[in-house]
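In: predicted coordinates and the sequence they were generated for:
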Amino acid sequence: MTTDQKNLIKATVPVLKENGVLLTDHFYKRMFKHNPELKNVFNMGNQQNKRQQTALAMAILAYAEHIENPAVLMPAIDGIGQKHMSLDIRPEHYLIVGKHLLASISEVLGEAATPQILDAWEVAYNQLAQIMSGHEHKLYSKQVQKQGGWSGWKPFIVKEKIVESSEITSFHLYPTDNGPVADFIPGQYISVRLFIPELNLLQPRQYSISSAPNGEYYRISVKKEVSVNVNPDGIISNRLHDFVNTSDIIEVSAPAGSFTLNTENDHPVVFISGGVGQTPLISMLENLIKSGSKKPKTWIHGCRDKNVHAFKDVIEYWAGEKQEVKKHIFYNQIDEQARSENLYKGWVDLNLLDPEVLSPDAEYYICGPGAFITKHYKELVGRGIKKEAIHFEEFGPQTLQL
C-alpha cells in the first residue's frame, strides 16, 4: 500500500467507529442475498443477535487503526483463523466477501466513498485477505500432517450419549473409519454441522472438547436451551439433545482454537468458569491430572444449583480422594442437602475467597458468558495479576479479544 492509501484508510476510522455495525449489517444482507449458499457456512443465530456484525465491525476498525503495522493484530488474526479453519473457510470465500464488502462501503457511505477511498480499501482488503488465507493455509497444513488429521468435514459416529446434569449432555464422537482421532491441545474446540429442517440449512456450531486427549474419541458436552422461544443460536444444541442418538452420524471439523493450556512452566493454574463454560477447562484439568502434573490446581465454578452442575462428582473426586485440586463452588440457590465445604451462595465472587487462592504467580483460565469474563478479568488485573497470565475463551464471535 502507498502512504497516501494508508492515510485514506486511517481517515475512515471515525466513520467506522460511528457506522461500523451499520456497514457490516448491510454487508451480510447483501452477501446472503447474492450468495445464499453461504448461509450454510455462517452461524445464522449470530446474524440474528448481531454478534457477528459487531465482531466484523470491530475487526475492520482494528485493521484500519493498525494499517501501518497489522502484525500487532496477529493474536486476533490467529483466533479468527482458527475459527475459519473449523468452518472450512477457503481462499475463494475471501473473493466473495471482498466483492460484497467493497460494494457495501460504496452503498453505505454514498458520495463519501470516493474512488480513491474505494481503491485504498480494495488494496487494504486484499492485503488482509492474503494475511488471513496465508495463515489459514499453515493451519490446514499442520492439521493434515497429524496422525488421524484431516481438513474440512469428516463423519463421526455418536457411540455414547451421557446425561451430565439436568441441562448438559455429553456426546462421545468416534471417526466412522475406526481410525485414530487427531490430537489436540486441551482447551480447543471442534465444529459440528447438522441439517436444520426449520431453516432448510446446514448449520455449524463450535463446541469445546470436554475431555483430555485420548486418541480414540472427542467428547463434547452440550447445554440444552430451555427457553420457550429458542433463537437459531440454540437450535443445534437442542437438536443434539432431542434428535441425535447413539449410532447416529454427524459431520465434524478438526480441532481448532487458540485458548489452550500452557504446560511449559510449573506455575499454579486457576480455572474460573460459569455454567457450560467449564467444558474447555475440564479438558485442561483432566489433562494435568492424567499427566501427573505437580502444578497447584484451583477450580472455581459457578452455576444455578446442584441439579445443573455438570461434572460435579469428578471434581469432588479429584478434590477429595485424589487431592489433586482445590475447589470453590458457587450456587445461586443452595438447599440444606447441598451444603458443603467451599460452597458459596450467589454468583462467582473472587472477593469471597482467601487471598492466597489467587496467587500472583498463577496462570488464570476464564470461560463463560462475555460479562462473566469481563468481570473477572478486570478483577484479576485490579489485583495486580499480569494481563499475559490471564487467558479467556469467548463462545461465539470474537469481540472481547478485539
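Out: Received the coordinates, thanks.
In: hey, let's count contacts and neighbours off CA atoms from now on
Out: Noted.
In: mind listing what residue 118 touches?
Out: 102, 105-106 (CA atoms under 8 Å, 6 or more residues apart in numbering).
In: list just the nearest of the residues you listed to residue 333.
Out: Distances from residue 333 to those, taken as CA to CA, are shortest for residue 105 (49.9 Å).
In: put this next to the first one:
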Amino acid sequence: MLSEQSTATVRAALPAVGAAIGDIAGLFYQKLFAAHPELLRDFFNRGNQAAATQQRALAGSVAAFATMLVEHPDTRPDVMLSRIAHKHASLGVTAGQYEVVHTHLFAAVAEVLGDAVTPEVAAAWDEVYWLMANALIAVEDRLYAERGVAAGQVWQEWEVAGRTEETADVTTFTLRPADGTPAPAFRPGQYVSVQVELPDGAHQIRQYSLSGAPGAPVRSITVKRVHGGDGPDGEVSAHLHAHARPGDRLRVSLPYGDLTLGASAGAEPAAPLLLASAGIGCTPMLSFLEHLAATGHDAPVTVVHGDRFPADHALRADHARLTAGLKAGAAHFWYEHPEAGHPTERTGLVDLGGLTVAPGTHAYLCGPLPFMRAVRTQLLAKGVPAADIHYEVFGPDLWLAQD
C-alpha cells in the first residue's frame, strides 16, 4: 500500500505524468539501450521496439498500477501483475534487473518532466516503482520455485524433431529436450520462449504456445511467419521458417503463461466454456481442446474462430475434429472471404449475435486486440461477467495502454 503522503503526491502528479508517460517510456528505452546495447540485441524484441508497442505497453502498465494505488488502495491489479510476471519468467528476468530499469526510468522521468520532479514527487514515484517491482519479483520468485529452478535459470537446449507446413505462412515444429530428459510439464494454454541466433549475431527471443499431451516426450509450437506490412518482418518467425530443420538445436525456456483453464473451470467441472480466437490465436485454444477431450469435459464448449480466408486458418482440421470429439462441443468458423458453400451467417467478422451463451460461461480469448475487444463487448452484452472473460495477447499487452 502506498503511504498517505505519497498517495497525495502521486494523485496530484498523475495528470502530468500520464500526459508524458509515452515520452518517458520512449526515452527510458533509449537510455537503457545506450547503456546496455546487449539488451536490445539479445533480450528485448527489436520488432516491438521499432514499432513502439513495448513502449506503449510499459506506459500503460505503470499508469494502471499508479492509478490503482491511489484510487483503490486496498486492491492490487493481480491479473496484470501475473501476466507480466509470467512473461518475465519465460525470459529469465531476475531481481537485479529491476535496479537497472529503475536507474534509467527515473533518469527519463527527470529529463521529461524537468523542474516538476521535486524531491517529494521523486520519492513518491520511487515508492510506486518499488511497490510494483517488488510485487513482480515476488510472483516471479514463486514461478521459479514452482519449477524447481534458481531465478532466471529457465533455459534448456532443445532439438527440432520434425516440422509440418500447416499453411503457406504457418509451420508446426515438434521439439524435444536435446539431453534426452523428459519434456517439462505444462498447463494447456501456456507458452515457451524460443531464442535463435540471427545472421547479425543477435540472439532474439519470442514466445510460442505449446501443444501436445502433457506427458508426451515431445512438444509442438506452431509459428506464423510475420509479414511486417508497415513495420519490420518478424525476425524470429522468418528465421524459424527458413532455417529450422530436424536435428537443429534451439534454446527453449520452461513453460509459463497465465491464460490456462484454471481454478474457475477446474473447480466447476460443469462450467460451460467459450473459446474465441482469430488468426494464429487458435494455438492456445487447440491446447485447451486437447486437454478437454483427454479429460472428458462434458459441459458445453463453444468454439469461435475468425480468419480472412479458409486457407489461412491454421490447424483448421484439428480445430474442427477436437471440438467434434467433445461431448457438447460446437465450432463456428467465420471467414471474411469464404469458400463456396460456407454459411452466409458465418461470413465476415465474428458475430456472436446468433449464438447462445450459457449462464456461467467462462470465456477465453486470443487474437488481435480489435478482435478481442469486439468479442469481449459482445460477451458483456450477453451477460458474461468481466471477471469470467480471460485473454492472451501475442506481443506487448496494449489493452491497458488503450483503455
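Out: It's in. Small disclaimer: the values here were computed from a predicted structure and weren't measured.
In: give me the TM-score for these two chains.
Out: For this chain pair, the superposition-based TM-score is 0.91 by TM-score structural alignment, normalised by the length of structure 1; 393 aligned residues with a CA RMSD of 2.3 Å.
In: still on that earlier bit, filter the contacts of residue 118 of structure 1 down to the ones in helices?
Out: Judged by DSSP state H, the subset of the contacts of residue 118 of structure 1 located in helices is 102, 105-106.
In: export the contacts of residue 118 of structure 1 to a markdown table and tack on neighbour count?
Out: Output for those, formatted as a markdown table (neighbours: other CA atoms under 10 Å):
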| residue | neighbour count |
| --- | --- |
| 102 | 17 |
| 105 | 19 |
| 106 | 18 |
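In: if we take these, which one ends up nearest to residue 204 of structure 1?
Out: Distances from residue 204 of structure 1 to those, taken as CA to CA, are shortest for residue 102 (26.6 Å).
In: what lines up with that closest one in structure 2?
Out: Mapped onto structure 2 by TM-score structural alignment, residue 102 of structure 1 lines up with residue 106.
In: show me what residue 57 of structure 2 lines up with in structure 1.
Out: In structure 1, the residue equivalent to residue 57 of structure 2 is residue 55, according to TM-score structural alignment.
In: and that match, how far from residue 168 of structure 1?
Out: Distance check for residue 55 of structure 1 against residue 168 of structure 1: by CA to CA, to the nearest Å, it reads 28 Å.
In: follow-up on the earlier one: tell me the SS of the match of residue 57 of structure 2?
Out: In terms of secondary structure, residue 55 of structure 1 is helix; the call rests on DSSP: H, G, I helix; E, B strand; the rest coil.
In: what distance do you get for it to residue 373 of structure 1?
Out: Noted for residue 55 of structure 1: a distance of 17 Å to residue 373 of structure 1, by CA to CA.
In: okay, now the aligned partner of residue 224 of structure 1 in structure 2: neighbour count?
Out: Aligned by TM-score structural alignment, residue 224 of structure 1 pairs with residue 225 of structure 2. The burial metric for residue 225 of structure 2, expressed as a neighbour count using other CA atoms under 10 Å, is 20.
In: same question for the one 10 residues further on.
Out: Here the count is done by other CA under 10 Å, and residue 235 of structure 2 has 20 residues near it.
In: what do you get for the one 10 residues further on?
Out: Residue crowding around residue 245 of structure 2 was assessed by other CA under 10 Å; the count is 16.
In: does the nearest residue to it once chain neighbours are set aside sit in a helix, a strand or a coil?
Out: For residue 245 of structure 2, ignoring the flanking residues on the chain, the nearest one in space by CA to CA, 6 or more residues apart in numbering is residue 160 at 6.4 Å. Taken by three-state DSSP, the conformation at residue 160 of structure 2 corresponds to strand.
In: counterpart of residue 160 of structure 2 in structure 1?
Out: In structure 1, residue 160 of structure 2 lands on residue 158 (TM-score structural alignment).
In: pull the longest helix from structure 2.
Out: For structure 2, the helix with the greatest residue count under DSSP H is helix 4-35.
In: what comes up buried for the helix or strand following it?
Out: Beyond helix 4-35 of structure 2 on the C-terminal side, the first helix or strand identified by DSSP states H and E is helix 37-42. When neighbours are counted by 16 or more other CA atoms under 10 Å, the buried residues of helix 37-42 of structure 2 are found to be 39-42.
In: same question for stretch 73-92 of structure 1.
Out: The neighbour-count criterion (16+ other CA under 10 Å) identifies 76-89 as the buried residues of stretch 73-92 of structure 1.
In: what's it in contact with?
Out: Outside of stretch 73-92 of structure 1, the residues that reach it under the criterion CA under 8 Å, 6+ apart are 41, 62-63, 66, 132-133, 135-136, 139-140, 151-153, 190-191, 204, 206, 253-258, 398, 401-402.
In: select only the buried ones of those residues in PyMOL?
Out: The command below creates a PyMOL selection of those among these that count as buried (16+ other CA under 10 Å):
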select buried, resi 41+62+63+66+132+133+135+136+139+140+151+153+190+191+204+206+253+254+255+256+257+258+398
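In: looking at the contacts of stretch 73-92 of structure 1, which are in helices?
Out: Those of the contacts of stretch 73-92 of structure 1 mapping onto helices are 62-63, 132-133, 135-136, 139-140, per DSSP H.
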